[in-house]
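Trainee: I'll drop the sequence and a predicted model, then ask my questions.
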Amino acid sequence: MINSDDLRFFRIIANHASLAATARALNVTPPTVTQRLQMIERKLKLKLVERHARQITLTDEGMLLAERARLILAEMDDLHEVLNSQQHEISGCLKILAPLGFGQEYVAPLVTEFQGRHQNLSVELELSDNPDWSSGHAWDIMIYIGELRNSSLKLSLLAENRRFLCASPAYISKYGQPQTPADLRQHTCIALRENAEDVTMWRFNSAGSEKQAAVRINPKLASNDGRVIKQWALKGSGIIQRSEWDVAAHLKKGELVRLLSDYELPSADIVALLGTDLRARSARTSKFLELLKLRLAQQPWHK
C-alpha cells in the first residue's frame, strides 16, 4: 500500500516534464527517481507513467493518482494546521491573493506586521491586476474589490468602499463638468478593465431616490491597471470611475474633483473570500482576517 510520502513523490513527478527534471528538483540522481517510481507502480500493480525519449506522460491511472494525491495531501496539510490551531499556534504558510494597487498600499504592510509577530509562519502574497478569483483552492484568503458574481467562497466584509466619478481641475477648466449622466457621452471617459465587468456601462442611482440611469461610454483610453488610469486623469486626459480608497487623498488635496455628486455609483466594497475547507478555519487564516478587519474598517485612505 502506498503512503503519503509516495503521494508527495508522485505529485512532483506529475509536475515535471521528465524524470530527469524530477531528479533535478529533488536533487537526486535520475536512477533514484526511476527506482522509486517503479516501486510505487509495483505496489499498485499499475503503470502510471509512459516514458519517452526526453519526456514523460501520465497514463489515465497516473492522472487519476496525481489529482487524488493533490486532494489528499491538501486535506492532510489542512488537518495539520487545524491541529496546530487547537494549540493556538500560528504556523505553516499563509497564502494571500490581492489586487495589485490595493495590495501594495494596504495589504503588504499588514503581511510583514503579521509575520513579524509569528516567527513560525511564512506568507506568500500574490498581487495581480488580473487575478484568477476562481482558484479559491489555492489560497487561504483572497481580497476582492468590486461586484462579486457567483462564488462558492465564504465572504467577509473588510471595509465599505464607494466609487466616485472624478476628473482633474485642468480637465474641468477645459471641458466643463457633466450635469447629468447622459452628458458623459459628450466627454472623454477613461475605462478600467478589471474583474470581467462591463466596464463601458456606467450605472448611476440618483441620491435619495430609486431613479436609475445607465450610460454606455465610448472610452478614448482604457487600461487594466488602476494606477495608469488614475495618472491619466490627474494629467487632465479624461474622466474616471474609481474606488474611494484610491482617490480619497487626491480629492482631499484638490488634485481631482468629484463629479455628479448627486448620483451614486454601485459600491465596490472590500471583502475577503475564504474557502470552505479546514484551512479557512486555521489559526493563521482567522487571525490574519481579524487584523485585516481591524485595520481596514478604519478606512486608512482617509487619514
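Mentor: Cool, the structure landed.
Trainee: switch to C-alpha atoms for all contacts and neighbour counts from now on
Mentor: Noted.
Trainee: now the helices: where do they sit in the chain?
Mentor: Secondary structure of the chain (DSSP state H): helices located at 4-14, 19-26, 30-44, 60-86, 100-102, 108-117, 169-175, 226-234, 244-253, 283-296.
Trainee: can you list those helices in CSV and add distance to Lys154?
Mentor: Formatted as CSV, the helices of the chain follow (distance: least, C-alpha to C-alpha, whole Å):
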stretch, distance to Lys154
helix 4-14, 29
helix 19-26, 36
helix 30-44, 38
helix 60-86, 17
helix 100-102, 21
helix 108-117, 21
helix 169-175, 42
helix 226-234, 26
helix 244-253, 23
helix 283-296, 12
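Trainee: the structure to be compared is supplied as follows:
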Amino acid sequence: MSYVDNIRMFVRVFELGSMSAAARDQRVSPAVSSSRIAELERHLNVRLFNRTTRRLQPTEHGKVFYDGATQILETIERSEAAIAEISNNPRGSIFVGAPLGVGRRFIAPYVPYFKEKYPLIDVRLRLSDRFIDITAEGIDVAFSMHKLPDSNLKRRVIADCERVLCGSPDYLAIKGTPKNGVELVKNNHHCLLLRFPGTAEFRWTLKTDNSYKEYDVKGPFESDDGDVLTQWALDGRGIINKPRFEVAEHLNTGALVEVCAETPPSPVQLSCLYPHRRYQDPKIRLFIDYMAQKCSQELKKRA
C-alpha cells in the first residue's frame, strides 16, 4: 500500500473518529481502512489510536503525528495543483455539498456541462438541507444559505436571496390570510417547519418597520427536506417560509399565494464555503467560479 494512502486514511480516521466512517469517506472497505492504520502503526512503531467500543481516541503520538500528516497532505495537494496549473490540465475529484433546493435547481443541472468542459475532473455531489460539516465529511466546496458560526472557512457570497411566506388558496380560505407575524402566531397558523438537529427554522424572522423581529411559530408538520414542505403547502397543509426562487413558479401560477407581504421574512445569502488552502487547487477555483456564475444567472431569471 502507498504510504501516502496510509497517511490520508489516518487523517480521516482522526477527523471522523471512526474506522468505518473513514473507510466510507475514502471508498474502501473497513478491512482496508484498518489494515492501513495497522501498517502505519507498524512503520512508526507506536500506537496511534486507543480503541473503545464507541470511538477511536487518538493517543499522544497520534495527535503529534496528525499535525505533521496534515502538512504532508497539504504539501502534496499544493504540488499537484501547481503541476495541474502549469500543464493547464486540472484533474481529480471534487466533493460538493449543497442544500436540496439550490442543488437540484442550480448545481446539479450544470455538473454535466462542467464535466464536458473539464473532462478530467469528477464532481461528487452531496445534497441535503441539514448542516454540512465540511471538515468531518471531507467536502471541498459547500453551498449554503445558513448563517454559520465563525470558522476557518472562507466564504464567497454569490447573491442575496429574498424570502417569502406563502400558502395555498384553499388553506388561506379556511384559516385566513395573515398580514404580519402577530396574526401568524395569534391565529395559530400551521407553519411548515424545516427541522433537523441544530436548525433554528422554527423561529421566523420578519421585517417590522425598520428592523426585524423573531416569532416562535408552530405547526403540525415538519421535515428535513425543503421540497417536502413545498409540496405540503401546495396540498393546503400550511404556510412555508422559502427563498422566492424556490416557489416563484407556484406564485406565478397562483398555486401559492404570498402572505405577510408588508412584513416579509429576512433575506438570506447564497454563499460558497471552502477551506482556504483548497482554493489554491485549480480545479476547485474553476468549479467555484463556474457555479457562482451559473447560480447568479439562474437567480436573475427567477427574480
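Mentor: Nice, I can see it. Model, not experiment: these values are computed from the prediction.
Trainee: just to revisit the earlier point, Ser156 of structure 1 is nearest to which of the helices of structure 1?
Mentor: helix 283-296 (8.7 Å; C-alpha to C-alpha).
Trainee: give me the helices and strands touching the closest one, please.
Mentor: helix 60-86, strand 92-99, helix 108-117, strand 154-159 (3 or more C-alpha pairs under 8 Å, 6 or more residues apart in numbering; DSSP states H and E).
Trainee: now the second one on structure 2. Mean distance?
Mentor: By that I understand strand 92-99 of structure 1. Compared with structure 2 after fitting, strand 92-99 of structure 1 has a mean deviation of 1.4 Å; criterion: mean C-alpha distance after the TM-score superposition for structure 1.
Trainee: hmm, who's touching that strand?
Mentor: Here strand 92-99 of structure 1 makes contact (C-alpha atoms under 8 Å, 6 or more residues apart in numbering) with 81, 107, 120-131, 138-145, 284-285.
Trainee: tell me which of the residues you listed fall in strands.
Mentor: Of the positions in those, 121-128, 141-145 sit in strands, assigned by DSSP state E.
Trainee: list only those of the residues you listed flagged as buried.
Mentor: Buried residues within these, counting neighbours by 16 or more other C-alpha atoms under 10 Å: 121-123, 125-127, 141-145.
Trainee: between those, which sits nearest His250 of structure 1?
Mentor: Of all these, His250 of structure 1 sits closest to Ile145, with 19.6 Å by C-alpha to C-alpha.
Trainee: give the contact list for the residue lying closest to Leu58 of structure 1 once chain neighbours are set aside.
Mentor: Spatial nearest neighbour of Leu58 of structure 1, excluding adjacent residues (C-alpha to C-alpha, 6 or more residues apart in numbering): Val49 at 4.6 Å. For Val49 of structure 1, the contacting residues are 56-59, 62, by C-alpha under 8 Å, 6+ apart.
Trainee: ok, 6 Å please
Mentor: Going by C-alpha atoms under 6 Å, 6 or more residues apart in numbering, Val49 of structure 1 touches 57-59.
Trainee: which one among those gets closest to Ile270 of structure 1?
Mentor: When those are compared against Ile270 of structure 1 (criterion: C-alpha to C-alpha), the nearest one is Leu58, at 41.8 Å.
Trainee: quick one: the closest one and Arg68 of structure 1, what's the gap?
Mentor: Look at Leu58 of structure 1 and Arg68 of structure 1: by C-alpha to C-alpha, to the nearest Å, they are 14 Å apart.
Trainee: who has more neighbours, those two?
Mentor: Leu58 (17 against 14; other C-alpha atoms under 10 Å).
Trainee: next one: the more buried one from His16 of structure 1, what distance?
Mentor: 11 Å.
Trainee: thought Ile190 of structure 1 was touching Gln241?
Mentor: No - look at Ile190 of structure 1 against Gln241 with C-alpha atoms under 6 Å: they stay out of range, at 7.8 Å.
Trainee: buried ones in stretch 81-96 of structure 1, by neighbour count?
Mentor: Across stretch 81-96 of structure 1, burial judged by 16+ other C-alpha under 10 Å covers 81-82, 84-85, 89-92, 94-96.
Trainee: same list, the residues you listed, but as a markdown table with distance to Leu73 of structure 1 please.
Mentor: Shown next, in a markdown table, are the buried residues of stretch 81-96 of structure 1 (distance: C-alpha to C-alpha, whole Å):
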| residue | distance to Leu73 of structure 1 |
| --- | --- |
| Glu81 | 12 |
| Val82 | 14 |
| Asn84 | 17 |
| Ser85 | 18 |
| Glu89 | 21 |
| Ile90 | 20 |
| Ser91 | 17 |
| Gly92 | 14 |
| Leu94 | 16 |
| Lys95 | 16 |
| Ile96 | 20 |
